[in-house]
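# can't give you the sequence, but here's the structure:
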């Protein structure tokens, strides 16, 4: 699935001050990232605050993203959860016109066995009308998709890759060493992109690409020197993005860049004055 190589941007969901959906801000963000050079859009992942969006809002956001994108780049949509049946129901209720893939987070909180994870994803992949990418982020789910489990799922014809955000380098190496040639190993950590690509990775699904798509174009497609410089440029900002939770940091950054507001929905809070000052001081031109 070459359409999902390079930079995927994990789009934020802009809100007005009353926390209603800001579609004008969403259009501006999509235009900013697409013209800036991202390779695909990832809609309503964790960075998009999917846990605090209603089912109707999710339908509206996806429809607007498809409309605003105008088929310029592929679209991947987040469809996941810790109830397999609920995910299957969501698949049935989603309009996949203009959608090219699904990013599905590993079941969180209930901590299934590895066999349970395989069964969960197998049912989703069997039912999904578009290809599925696994999403492994144990820091949020409290359950790791082990390398052998990822490799087992890689044999499913409708599972195309994994977004690896475990921070476990040995696990990433094992997947890279034994995966099928066409199975995508995608970084879930912006600053790990170069290292993962060096062992056979396929790019990044990025938070900071909301703000700096051009730098991520260089990070994934530039010369070796351009890749290194892009990564070095992002060191200070990357550390600030998660101090008060995601997407608090990147939304504050987008506010300073004049792209959209920094409102988030509870239980997240807008960036503190201290974080706001730090991000403003670290802005990249």
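Nice, I can see it. As the structure is a computational prediction, the values presented were derived from the model and not from experiment. Residues are numbered from 1 along each chain as shown.

# okay, CA-based contacts and neighbour counts for the rest of this
Noted.

# all helices for this structure, in order.
Residue ranges of the helices in the chain, as given by DSSP state H, are 23-36, 55-69, 84-93, 114-127, 138-141, 147-153, 169-178, 193-198, 213-221, 224-240, 248-256, 273-281.

# in TSV, list those along with distance to residue 47 and mean neighbour count.
Below are the helices of the chain laid out as TSV (distance: least, Cα to Cα, whole Å; neighbours: other Cα atoms under 10 Å):
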stretch	distance to residue 47	mean neighbour count
helix 23-36	13	18
helix 55-69	14	16
helix 84-93	19	15
helix 114-127	22	17
helix 138-141	12	16
helix 147-153	23	18
helix 169-178	22	16
helix 193-198	18	18
helix 213-221	16	22
helix 224-240	14	16
helix 248-256	9	24
helix 273-281	18	14
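
# quick one, what contacts the closest residue to residue 10 other than its chain neighbours?
Computed as Cα to Cα, 6 or more residues apart in numbering, the closest residue to residue 10 that is not its neighbour in sequence is residue 42, at 4.8 Å. Shown in contact with residue 42 (Cα atoms under 8 Å, 6 or more residues apart in numbering): 8-11, 75-78, 103, 205.

# contact partners for the closest residue to residue 148 other than its chain neighbours?
The shortest distance from residue 148 to any non-neighbouring residue, by Cα to Cα, 6+ apart, is to residue 175 (7.8 Å). With contact taken as Cα under 8 Å, 6+ apart, residue 175 is in contact with 147-148, 150-151, 185.

# neighbouring contacts of stretch 111-123?
84, 88, 106-107, 134, 141-143, 145-146, 149, 152-153, 156.

# let's bring in a second one:
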């Protein structure tokens, strides 16, 4: 079962080209933290803008830079079933442990629950690595309904679901229907606390690229029953979590990582870098979190966040 916190790693570019050296440095820096693993080629990894050969390099370099025992998840979703299966095979060949498969984003009017079920069953039948479903209707258009997830969860090669809908009611509906051992992970940092209390096994959240150990601390606090601490952390991180996802997107996430001292870069065109005004806002949010936690969060030069006296 997938447990713990995983960041959806942004893909580093220099002059609009994949920067393998920067990717390796970013992975090494994040893996000094208590994260359970990494996701590459997700929506925060700009997967829509990455060519298949580049995707192979991202998976291969990331796997090589990760310590043994940490899980590597790779986004492999494409609009056709055929292309998705090919991406799953390539991800497996390059070292991924799980394939995160988004729904098709074309012909969304025809992406009924029956069509989605057939699509995912075909992929699960032939993928050499376990498949994770991905629900984010506000981005992909099609929604994976709870009964559909429950049906797919019966497949021996469907291991779990990343739900980035932000809808706790939907998460609860899924959890009520799926078998024990099926991993449900929230993709929205702003509801980590509520989702974990509902029974999710972990989180795949952009915020974990910026303050990885703080996200793990929130997760651990819930697991240990320290709910007052967990709720306080949830409320404290919510503004920054929103800023690096909904408000400013990939550009804001990459800028926040740079401010926090992690290797990062600007987005790939046509996405534009964060403005100085956005950078100032992000710095203020990180300083606010520093004041709340007493942890060092700004300018750590690749060192994981933690108590100031430990830096």
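Received the coordinates, thanks. Since the model is a prediction, treat every value here as computed from it, not as a measurement.

# picking up where we left off before, who wins for proximity to residue 4 of the first structure among the helices of the first structure?
Closest to residue 4 of the first structure of these is helix 213-221 (Cα to Cα; 12.1 Å).

# the closest one corresponds to what range in the second structure?
Helix 213-221 of the first structure lines up with residues 212-220 of the second structure when matched by TM-score structural alignment.

# how much does the matching stretch stray from the first structure?
Compared with the first structure after the fit, stretch 212-220 of the second structure shows a mean deviation of 1.0 Å (mean Cα distance after the TM-score superposition for the first structure).

# contacts for that stretch, please.
Applying Cα under 8 Å, 6+ apart, the set of residues contacting stretch 212-220 of the second structure from outside is 4-5, 7, 30, 33-35, 192-193, 196, 202, 207-208, 229-230, 233-234, 304-306.

# follow-up on the earlier one: I'd like the helices of the first structure laid out as a markdown table, including distance to residue 263 of the first structure.
Listed next are the helices of the first structure as a markdown table, based on distance: least, Cα to Cα, whole Å:
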| stretch | distance to residue 263 of the first structure |
| --- | --- |
| helix 23-36 | 12 |
| helix 55-69 | 16 |
| helix 84-93 | 27 |
| helix 114-127 | 33 |
| helix 138-141 | 22 |
| helix 147-153 | 36 |
| helix 169-178 | 34 |
| helix 193-198 | 28 |
| helix 213-221 | 21 |
| helix 224-240 | 17 |
| helix 248-256 | 7 |
| helix 273-281 | 13 |
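
# closest to residue 162 of the first structure out of the ones you listed?
Between the helices of the first structure, helix 147-153 lies closest to residue 162 of the first structure; by Cα to Cα that is 7.5 Å.

# now what about that closest one, what contacts it?
By Cα under 8 Å, 6+ apart, helix 147-153 of the first structure touches 114, 117-118, 121-122, 159, 162, 171-172, 174-175, 178-179.

# could I get these as CSV with distance to residue 235 of the first structure?
Putting the contacts of helix 147-153 of the first structure into CSV (distance: Cα to Cα, whole Å) gives the following:
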residue, distance to residue 235 of the first structure
114, 34
117, 34
118, 36
121, 34
122, 38
159, 32
162, 24
171, 24
172, 22
174, 27
175, 26
178, 31
179, 30
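
# out of these, which comes closest to residue 52 of the first structure?
Distance to residue 52 of the first structure, by Cα to Cα, is smallest for residue 121 among those, at 23.3 Å.

# got the contact list for residue 82 of the second structure?
With Cα under 8 Å, 6+ apart, residue 82 of the second structure has no contacts at all.

# in the first structure, what residue corresponds to it?
Looks like residue 82 of the second structure aligns to residue 85 there (TM-score structural alignment).

# how close does its match get to residue 119 of the first structure?
Distance, residue 85 of the first structure to residue 119 of the first structure, by Cα to Cα, to the nearest Å: 12 Å.

# so which of the helices of the first structure is nearest residue 265 of the first structure?
helix 248-256 (9.8 Å).

# what's the matching range in the second structure for the closest one?
Mapped onto the second structure using TM-score structural alignment, helix 248-256 of the first structure covers residues 251-259.

# same deal with stretch 52-62 of the first structure?
Going by TM-score structural alignment, stretch 52-62 of the first structure sits over residues 49-59 in the second structure.

# what lines up with residue 195 of the second structure in the first structure?
Residue 195 of the second structure maps onto residue 196 in the first structure, with residues paired by TM-score structural alignment.

# and its match, how far from residue 125 of the first structure?
Using Cα to Cα, residue 196 of the first structure is found at 25 Å from residue 125 of the first structure.
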